[in-house]
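Chemist: what follows is a predicted structure for the sequence shown.
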Amino acid sequence: MTVTQRRGRRIMMTPEERDGYLAGRRTCRVATVGADGRPHVSALWFVWDGTALWLYSLVRSRRWAQTLRDPRVAVIVDDGDDYGELRGVEFGGAVEVVGEAPRTGEPCPALAAPERMFTAKYFGLDAMPHDGRHGWLRLVPETETSWDFRKLPRD
């Protein structure tokens, strides 16, 4: 993965800060590319395993259809109200479908860890509730940019 910080290295998150931040956030925004070249942005739940961002998406959605046609995405997770509180992570790259789509719970070793993490994070359960409407997209980031304005010097 390429870290694409052109400026502001002092506000860049360390890998440990990034991992902790992503573990504590619940919603990301995913930008996909339409057939006409226009971007489409939608909110989605996710988990981060330290290497890949796992996106749990409805398979009958515009987002899903667009990623099947063109897997390039940009994903942002951010928060903060005041300028000095702004922080976030942006990833870019190509997603791939993992497991059956829609997901019904067929054994898939690649999904064991993400589904365990997702279930604990969002449902507080031990087993993934498969609804036959969602599927998994995995993004192994090609680019990463992060910021934490709390690191800026205060006046």
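Modeler: Now that the structure is in, tell me what you want to look at.
Chemist: all contacts plus neighbour counts: C-alpha atoms, from now on.
Modeler: OK.
Chemist: over to Thr51. Which of the three states is it?
Modeler: Three states are possible here, and by DSSP: H, G, I helix; E, B strand; the rest coil the one that applies to Thr51 is coil.
Chemist: oh sorry, the question was meant for Gly92
Modeler: For Gly92, the secondary-structure state derived from three-state DSSP is strand.
Chemist: report the central residue of the protein.
Modeler: Most central residue of the chain, judged by C-alpha distance to the mean C-alpha position with C-alpha atoms, centre = their mean, is Leu53 at 4.5 Å.
Chemist: here's the one I want to compare it with:
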Amino acid sequence: MTVTQQRRGRKIMMTPGELDDFLTTQRTCRVATISADGAPHVSTLWFAWDGRSMWLYSVVRSKRWTDLRRDPRVAIVVDTGEEYDELRGAELSGTVEFVGEIPRIGELRAELDVPEMLFARKNFHLEEMPHDGRHAWLRLTPEKVVSWDFRKLAGQ
């Protein structure tokens, strides 16, 4: 994964390994899309991280899906922490790709084997991905990543 070199906040940015660990263990992200009228739209989703791409399993009859079909540019934030010195997160941005059948009904698709296993284990504690015929896959291989870990300020 390519991590954008941050101009500001270098002291608190995550290393590639820290970022990978963070994205692998977190469940929830906020997805920002652009509505037809140009206004931003933000929604929450579970995701899977495969070490290179973020995989989103989205309802295909959602505003988010409609927005991304029209304009696939997206910004996604994953963050955690309550107190200032606990805040950690990352913003990933780029263009999503639609992967697999729409909606997903479980056709064999080798490129979905890993994200479906990761997603099912992390979010459902299952070994196989359940398919409901309402969701489909989006993949973001980020073009830009900005991260922060305010816990790193404690040593200064």
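Modeler: Yes, it's here. Everything quoted here is computed from the prediction, not taken from an experiment.
Chemist: could I get the full set of helices for the second structure?
Modeler: Counting by DSSP state H, the second structure has these helices, from start to end: 16-25, 63-70, 113-119.
Chemist: ok, Pro72 of the second structure - contacts?
Modeler: Residues touching Pro72 of the second structure, when contacts are defined by C-alpha atoms under 8 Å, 6 or more residues apart in numbering, comprise 33, 95-97.
Chemist: distance of it from Gln26 of the second structure?
Modeler: Computed as C-alpha to C-alpha, to the nearest Å, the Pro72 of the second structure to Gln26 of the second structure distance reads 23 Å.
Chemist: picking up where we left off before, the residue nearest to the centre of the first structure against Phe46, yeah?
Modeler: Yes: applying C-alpha atoms under 8 Å as the test, Leu53 of the first structure and Phe46 come out as touching, 6.8 Å apart.
Chemist: centre of the chain to stretch 142-155 of the first structure, how far?
Modeler: Computed by C-alpha atoms, centre = their mean, to the nearest Å, the separation of stretch 142-155 of the first structure from the middle of its chain amounts to 19 Å.
Chemist: give the buried residues for that stretch.
Modeler: 144-149 (16 or more other C-alpha atoms under 10 Å).
Chemist: contact partners of that stretch?
Modeler: Residues lying outside stretch 142-155 of the first structure but in contact with it, judged by C-alpha under 8 Å, 6+ apart, are 1-5, 8, 10-13, 18, 83-94.
Chemist: buried ones among those?
Modeler: When burial is judged by neighbour count using 16+ other C-alpha under 10 Å, the buried members of the contacts of stretch 142-155 of the first structure are 11-13, 18, 87-94.
Chemist: so Glu116 of the second structure is in contact with Met129, correct?
Modeler: Yes: in terms of C-alpha under 8 Å, Glu116 of the second structure counts as a neighbour of Met129; the distance is 5.6 Å.
Chemist: overlap of the contact sets of those two?
Modeler: Joint contacts of Glu116 of the second structure and Met129 (C-alpha under 8 Å, 6+ apart) do not exist.
Chemist: going along the chain, name the strands of the first structure.
Modeler: When secondary structure is read from DSSP state E, the first structure shows strands at 2-3, 27-33, 39-48, 53-58, 72-79, 87-98, 134-139, 143-148.
Chemist: which among those is found nearest to Pro109 of the first structure?
Modeler: strand 87-98 (10.1 Å; C-alpha to C-alpha).
Chemist: what's the mean distance for the closest one versus the second structure?
Modeler: Strand 87-98 of the first structure differs from its equivalent in the second structure by a mean of 0.4 Å after superposition (mean C-alpha distance after the TM-score superposition for the first structure).
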